[in-house]
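S.K.: sequence isn't available, so here's the structure alone:
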C-alpha cells in the first residue's frame, strides 16, 4: 500500500531499466509513494516479476487475475527508436498518460585502455547510456507536456561524469547526460517540465557480483564508510521527481557517500 502522505498519489511514472538494481528500487519506491508505474526493461520476465510484486503489495498480498493491474511491465530496447516509441506509447496508454520519466537503463562493458579501445565500443556505450536518454525523453515529451502533476524527468548518470575515474567511453556518455540535463532544464522550464539527474557512486548491484572483491573493494574511496544501496539512489530520484523539488531543474545531484569530497584519496 502507498505510504501515508504519498507524494506521488495519482502520478503516472515510466522507469527504464526498471527490472533490476537501481531501476527496480526506483519503481518500488515510487509505487510505494502512490505512483502507478510502468517498468520498462529488455528483460521482460524480470520486469513482470517486479510488477507482479508491486500489484500484490498494493492488494494486500493477493492480486486477483480478474482485476486490472495498476502497474505495467513492458519490453524495451533503449538502443532501438521503434522499441522506445512503442514502450512509451504502451506505458502512456495503460497509465492514462505520463507525469514522470525516470531514465535508468545503461551500463558499461569491459574494454582495453583508451589507446586500444575501438570505435565499436565507443558507439555501443554512447548508444546505451546517452542516446537511450535522448530517445526515451524525446518520446515521452508529448505526454509530459500534457501532464498537470508537476511533470519531471530524472536521469541516472554517474560520478564518472564528474571526476576522472576511468572507462572513458562510459564516463563520456554519462557526462553527456549532465549536459543534456542542463540544456533540457532550460529549454523545458517554460513548459513547466523539470529535468534533473542523479550521479551515483558505487552502488551494490548485480554488476559487481562477478568482480573480485565485489563492491566492497571500493570502500576506501568513501568517507561515509560504505558503498551505496539501490534505495539510496531511489530516494534521491523520488525527491527530484517530487513537488518538493519544484524549483530545481537542470541540476545533477551526486549521491556518492562523499566520494567526490574525498577524491584527493584516489
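M.R.: Arrived safely, thanks for sending. All figures in this text were calculated on a predicted structure; none of them were measured in a lab. Numbering: from 1, shown residues only.
S.K.: can we go C-alpha only for contacts and neighbour counts from here?
M.R.: Will do.
S.K.: which residue is the nearest non-sequential neighbour of residue 139?
M.R.: In space, not counting the residues next to it along the chain, residue 139 is nearest to residue 85; the distance is 5.8 Å by C-alpha to C-alpha, 6 or more residues apart in numbering.
S.K.: ok, second structure coming up, stack it against the first:
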C-alpha cells in the first residue's frame, strides 16, 4: 500500500478499471486517499474490483460505463460528481485492440472503426464530459494511457494508430486547458502482464530478453506513473508523454545482440 496520501479528498474516475492497468490505477489512487469510481463495460468485474477495495477500507464505487456511448460517459461523470462532491482526476484506460489480419488489405472497416472509437474517441468523449468539473476543482488532471505501439511497430494497426492519436490529443488538449488549471499527460507503457496475456506465459518469458531492465511490466508499474502525473508532485508537468517501458524503446536489443554475435564469431 502507498505510504502517502496525495489524493485525500479527491474524486477520481478511472475508465476500463475492472482489471489490469485500470484496476491497478484505481487501487493506487484509492490507497493514496482518493474516492474512486471504477468504471467498465463489464459491470460485474468492475463491482468485484470496487468491492475488493472497500474490503480494505478504501473508498470505491463501481459503475457500468461504455466510453463508446456519450450518454454513458456523461452519466458516469455526473455520478462521480454527485457521489464525491467533485471530480479532480480522470484516468482514461479503456481501449479496444483487434488482432491484425494476416494481410493488411483484409482488415475490416468495423474493427478499425471500433479500435479508434473506443481507444481514441472514447478518451475524447470522457475528457469533454469531465473538463468543466476538472476545471472547477482547481486541481484537475487528466492522465491518458498510451502505448509503445504509438512509437514503434509492435503490431495491431488500428490500436497503434489510436494510441498515436492519444499522443497528439494529450498535447493539444493540454495547451487548450492549461489556462483553466487542468493538466493533461500520457503514460506510455511497454508490455504489461495483464489478462490480455493470459495463457501466454511462454511469450512473456521470451520477451524478457528484449527489455533492458530484464522483465515485462506489471500493472503497478503503470499505476505508480499515473499517480505521479495526477498528483501535485507533477504540478508543473503538462502535455508530456512519460514512457514506462523497461527501456524497450530506448534500445534495439535484437540489433545489439546480432552485432555482438557477429563480433564474437
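M.R.: All right, it came through fine. Please read these numbers as outputs of a predicted model, since none were measured by experiment.
S.K.: TM-score of the superposed pair?
M.R.: The TM-score (TM-score structural alignment, normalised by the length of structure 2) is 0.92; 254 aligned residues with a C-alpha RMSD of 1.5 Å.
S.K.: now name the helix or strand holding the aligned partner of residue 225 of structure 2 in structure 1.
M.R.: Using TM-score structural alignment, the partner of residue 225 of structure 2 in structure 1 is residue 236. Residue 236 of structure 1 belongs to helix 230-241 when assigned by DSSP states H and E.
S.K.: in structure 1, what residue corresponds to residue 202 of structure 2?
M.R.: In the superposition onto structure 1, residue 202 of structure 2 corresponds to residue 213 when matched by TM-score structural alignment.
S.K.: and stretch 82-97 of structure 2, how far apart are its ends?
M.R.: Between the start and the finish of stretch 82-97 of structure 2 there is a gap of 32 Å, counting by C-alpha to C-alpha, to the nearest Å.
S.K.: and it, which stretch of structure 1?
M.R.: Stretch 82-97 of structure 2 maps onto residues 93-108 of structure 1, going by TM-score structural alignment.
S.K.: now that stretch, how far from the centre of its chain.
M.R.: Mean-position distance between stretch 93-108 of structure 1 and its chain equals 8 Å (C-alpha atoms, centre = their mean, to the nearest Å).
S.K.: thinking again about what came up before, let me know the helix or strand that the residue nearest to residue 139 of structure 1 is in.
M.R.: Taking DSSP H and E as the criterion, the element that holds residue 85 of structure 1 is helix 81-95.
S.K.: alignment lookup: residue 265 of structure 1 to structure 2.
M.R.: Residue correspondence, TM-score structural alignment: residue 265 of structure 1 in this structure matches residue 254 in structure 2.
S.K.: hmm, residue 210 and its match touching each other?
M.R.: Yes - applying C-alpha atoms under 8 Å, one finds residue 254 of structure 2 in contact with residue 210, separated by 7.1 Å.
S.K.: show me where the stretch 151-265 of structure 2 has helices.
M.R.: Counting by DSSP state H, counting those that start in this stretch, residue ranges of the helices within the stretch 151-265 of structure 2 are 157-177, 201-207, 219-230, 253-264.
S.K.: looking at the ones you listed, spot the one closest to residue 184 of structure 2.
M.R.: Nearest of those to residue 184 of structure 2, taken as C-alpha to C-alpha: helix 157-177 at 4.9 Å.
S.K.: mean shift of the closest one relative to structure 1?
M.R.: Mean deviation of helix 157-177 of structure 2 from its aligned counterpart in structure 1 after superposition (mean C-alpha distance after the TM-score superposition for structure 1): 0.5 Å.
S.K.: other SSEs contacting that helix?
M.R.: Contact analysis of helix 157-177 of structure 2 by 3 or more C-alpha pairs under 8 Å, 6 or more residues apart in numbering; DSSP states H and E lists helix 109-116, strand 183-189 as its packing neighbours.
S.K.: which stretch of structure 1 lines up against it?
M.R.: Mapped onto structure 1 using TM-score structural alignment, helix 157-177 of structure 2 covers residues 168-188.
S.K.: need the residues that contact that stretch.
M.R.: Stretch 168-188 of structure 1 has contacts (C-alpha atoms under 8 Å, 6 or more residues apart in numbering) with 107-108, 114, 121-122, 125-126, 129-130, 133, 155, 157-158, 160-162, 165, 193-197, 249-252.
S.K.: same thing but 7 Å
M.R.: Judged by C-alpha atoms under 7 Å, 6 or more residues apart in numbering, the contacts made with stretch 168-188 of structure 1 from elsewhere in the structure are 108, 114, 122, 125-126, 129-130, 157-158, 160-161, 194-197, 249-252.
S.K.: what of stretch 179-190 of structure 2?
M.R.: For stretch 179-190 of structure 2, using C-alpha under 7 Å, 6+ apart, the contacting residues are 134-135, 138-148, 170, 173-174, 217, 222, 226, 229, 238-245.
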